[in-house]
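Chemist: how would this look folded up:
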Amino acid sequence: MTAWIQVLVTMVDGPATPVDGIVRTCHNSDEPIRVPTISYGEKPVIVRLGPDGARVSRDGRKARVEKLSGELVFLTDGETAWHFHDDPSRPRQTLLESVYVAGPAKQLLITPPTGYWVREDYARPTGPVEDVEFLGRPCWSVELAPRRPDKPSVRLIVDADSGAVLAAHSDDGIDGAAFEQAAFGVPVDPAVFTWDGPIETDDDSQRKMQAAAETRRRRTYDWFRENVSSADLHVPVLHDLTPQWIRIDDEATGAFSAGFGAGEGDGFMARRPRSSEAWDLWYGEATAAWSTADFDWACWVFRGTFDPDGLALLQQRLHPGDPVVGKPVVRRPDRREQG
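Modeler: Take a look at the predicted model:
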């Protein structure tokens, strides 16, 4: 019986010999394939294979994917990747590690980094490795447990000689991808896995996304002004400044800090004995700061600000009959000063 570690060692940097063939996918559901992604303001790179199939060439971590018509879909030299979905003449260039593949075809197109298999949450076999034949070649079949409990297990067919993943099917029968035909060991020019023409970088994509978002914002803002109101909508809003927590900093002097609002909080207030020295507070510049004869006060609101009437009402309730006589200097201390 073949051990899982033998399969893993064979496939971890595979395919060890070039593989070229036709890959077809299936998705037996009316629900769309959803691909969770993480990006930094740019459009994520998602490779999708249509049901008509694609020609796939693999050599180690390098891959080339074309439509059967010959139109390029995806290239990678093992580190950099080029995606041709949006513009066949100017592909999106990104790091291979930033590429997502929709559906189960990922294992057929991209060799995961070695670290993928040593993580604590990596997909582990649910049973023994089986020796099978696929495309007329000796292969291994292994079922991997889902990485998340709400996902089905996936069965891989791995070529025993090259380590190439030749098929992947979900245990629920919904998704699948497999080489329909393949040639092994035919030398491939490394140049077919790279692109030296015009490209769109991640930064280019980010700028496009930002420009599109700004265009949408302006368009909807113009619509609001034309269809709802073009008036100034600065209006007083009621803030509940009832403390949700209170820290007595010095009971003898009456110094305290307090936070108000639910959740992460809507703001803070603080008081100290009146002083001419700068008030170092980690909250930084206060929304409002003032002094009475005996105390310095500061208040921060994270949403909105105070209008004069609102601030006057807050002061009257905090120290009734004790008028404002000045303003302290409130600053955020330099961490380097803290030693």
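
Chemist: alpha carbons only for contacts and neighbour counts from here, please
Modeler: Will do.

Chemist: quick one, helices of the protein?
Modeler: Using DSSP state H, the helices of the chain run over 4-11, 106-109, 115-118, 202-227, 308-318.

Chemist: Was I right to think D131 contacts R137?
Modeler: No. Shown here, D131 and R137 do not form a contact pair, counting by C-alpha atoms under 8 Å, at 10.6 Å.

Chemist: who has more neighbours, those two?
Modeler: A count of neighbours by other C-alpha atoms under 10 Å puts D131 above the other of D131 and R137, at 16 against 11.

Chemist: Report the contact partners of the more buried one.
Modeler: By C-alpha atoms under 8 Å, 6 or more residues apart in numbering, the residues touching D131 are 1-2, 138-141.

Chemist: go on, D250?
Modeler: D250 makes contacts with F256, as judged by C-alpha under 8 Å, 6+ apart.

Chemist: how about TSV for the helices of the chain, with mean neighbour count and distance to V19 added?
Modeler: Below are those laid out as TSV (neighbours: other C-alpha atoms under 10 Å; distance: least, C-alpha to C-alpha, whole Å):
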stretch	mean neighbour count	distance to V19
helix 4-11	16	13
helix 106-109	22	10
helix 115-118	12	22
helix 202-227	13	30
helix 308-318	13	73
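
Chemist: One more, please, to line up against the first structure:
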Amino acid sequence: MDLHTLLAPGGRSKLRRSNHTRTNVGGWPVVLQTLLNGQAEEPMMVGTLVVNRPDHPWPSEVRVSKSQEKYRVESMAGELLTVHTPDRTVVFRPDQELPDQFDHGPWGVVGTHSGAIERRDPYDWTLDDFTVPTKPPVQVQFLGLPAWEIELAPPHSKPAPLVMIVDATHGMTYAERSLRYGDLYSWTNIQVVEAMSDELFEYSGPTHSH
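Modeler: This is a model prediction of the structure:
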């Protein structure tokens, strides 16, 4: 199924009725459009991100500087972990002397905490892996910002729905929670900034290229 079908009346984004008085303001098609097209409206920001992954080799709590597709991840002590641009990702791994460098297209998802920072590939929304809402979106506040709470049905291979909190204006995902496993990740602090140096997203040292 393509994105036009998803967004069309009667398509897969059609929602079942709900008795919640706070739900369905705008509805799922509006939220999906924001997820797909809102990045141009996303402000520059710095913040703190917590990822709950026991198998994750990097620190669970990190500082992130983000300018739309570009981002920089550091430990809370200031150690550089990832620098990402649309064309390149540099990843510092705990067991390697030199960082890895990955050259890729705009939808390359590589590196520490990337799944909690980068937007999903638009093609993902045509599949069945947490793409179909179980009920209408709910308007909420997250860190004082207007947002949507969305519950997405799991594919047959996974045990429970996924809850996403996304910004109401530009669609950045602020948190994800599994109804089986609990919190997966969450931004715990966000500060919008007026300017950000391009040098934050550059790295000129030696790397292992892939």
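
Chemist: what about F295 of the first structure, how many neighbours?
Modeler: Look at F295 of the first structure: counted by other C-alpha under 10 Å, it has 18 neighbours.

Chemist: wait, I meant I22 of the first structure
Modeler: For I22 of the first structure, the count of nearby residues is 20 (other C-alpha under 10 Å).

Chemist: list the buried ones in stretch 159-178 of the first structure?
Modeler: Within stretch 159-178 of the first structure, the residues scored as buried using 16 or more other C-alpha atoms under 10 Å are 159-171, 175-178.

Chemist: same deal with stretch 15-33 of the first structure?
Modeler: By neighbour count with 16+ other C-alpha under 10 Å, stretch 15-33 of the first structure contains the buried residues 15-27.

Chemist: taking those residues one by one, which sit in strands?
Modeler: The members of the buried residues of stretch 15-33 of the first structure that map onto strands under DSSP state E are 19-27.

Chemist: now, which of those sits nearest T114 of the first structure?
Modeler: Nearest to T114 of the first structure out of these is V19 (C-alpha to C-alpha; 20.3 Å).

Chemist: how near is the closest one to I174 of the first structure?
Modeler: From V19 of the first structure across to I174 of the first structure, the span is 26 Å (C-alpha to C-alpha, to the nearest Å).

Chemist: With W290 of the first structure instead?
Modeler: 66 Å.

Chemist: And W140 of the first structure, by the same measure?
Modeler: 22 Å.

Chemist: And N227 of the first structure, by the same measure?
Modeler: In terms of C-alpha to C-alpha, N227 of the first structure sits 47 Å off from I174 of the first structure.

Chemist: just L72 of the first structure next, same as before
Modeler: According to C-alpha to C-alpha, L72 of the first structure and I174 of the first structure sit 27 Å apart.

Chemist: Equivalent analysis for D87 of the first structure, please.
Modeler: Relative to I174 of the first structure, D87 of the first structure is positioned 31 Å away (C-alpha to C-alpha).

Chemist: okay, now the aligned partner of P128 of the first structure in the second structure: neighbour count?
Modeler: In the second structure, the residue paired with P128 of the first structure according to TM-score structural alignment is P136. If you count neighbours by other C-alpha under 10 Å, P136 of the second structure ends up with 25.

Chemist: Equivalent analysis for V188 of the first structure, please.
Modeler: Around V188 of the first structure sit 15 other residues, with neighbours defined as other C-alpha under 10 Å.

Chemist: what does it align to in the second structure?
Modeler: Aligned by TM-score structural alignment, V188 of the first structure pairs with M196 of the second structure.

Chemist: quick one: its match and M44 touch, right?
Modeler: Yes. Look at M196 of the second structure against M44 with C-alpha under 8 Å: they come within range, at 7.2 Å.

Chemist: how about the strands in the second structure?
Modeler: Taking DSSP E as the test, the strands found in the second structure are 45-51, 61-67, 70-75, 80-84, 88-91, 100-103, 138-142, 145-152, 162-167, 173-178, 182-192, 208-209.

Chemist: Which elements pack onto the second one?
Modeler: Which is strand 61-67 of the second structure. Judged by 3 or more C-alpha pairs under 8 Å, 6 or more residues apart in numbering; DSSP states H and E, the packing partners of strand 61-67 of the second structure are strand 45-51, strand 70-75.

Chemist: want to try TSV for these, with distance to P159 of the second structure as columns?
Modeler: Below are these laid out as TSV (distance: least, C-alpha to C-alpha, whole Å):
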stretch	distance to P159 of the second structure
strand 45-51	20
strand 70-75	31
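
Chemist: which one of the ones you listed lies closest to T131 of the second structure?
Modeler: Among those, strand 45-51 comes nearest to T131 of the second structure, with 21.3 Å by C-alpha to C-alpha.

Chemist: can I assume F201 of the second structure is in contact with L81?
Modeler: No. Under the criterion of C-alpha under 8 Å, F201 of the second structure is not in contact with L81, lying 11.7 Å apart.

Chemist: Can you check which residues contact both of these two?
Modeler: Common neighbours of F201 of the second structure and L81 (C-alpha under 8 Å, 6+ apart) are R72.

Chemist: State the distance from S197 of the second structure to S65 of the second structure.
Modeler: With C-alpha to C-alpha as the criterion, S197 of the second structure and S65 of the second structure are 10 Å apart.

Chemist: quick one: which of these two has more around it?
Modeler: Per other C-alpha under 10 Å, whichever of S197 of the second structure and S65 has more neighbours is S65, with 22 against 8.

Chemist: Which position in the first structure pairs with that one?
Modeler: Under the alignment (TM-score structural alignment), S65 of the second structure maps onto S57 of the first structure.

Chemist: My read is that its match contacts V73, right?
Modeler: No. In this structure, S57 of the first structure is not within contact of V73 by C-alpha under 8 Å, at 11.9 Å.

Chemist: which residues are common contacts for the two?
Modeler: Common neighbours of S57 of the first structure and V73 (criterion: C-alpha under 8 Å, 6+ apart): 64-65.

Chemist: can you tell me which of the buried residues of stretch 15-33 of the first structure lies nearest to G78 of the first structure?
Modeler: For the buried residues of stretch 15-33 of the first structure, the nearest to G78 of the first structure is P15 (12.0 Å; C-alpha to C-alpha).

Chemist: dump the residue contacts of the residue opposite L166 of the first structure in the second structure once aligned.
Modeler: In the second structure, L166 of the first structure lines up with Y174, judged by TM-score structural alignment. Taking C-alpha under 8 Å, 6+ apart, we find Y174 of the second structure in contact with 142, 164-167, 186-187.
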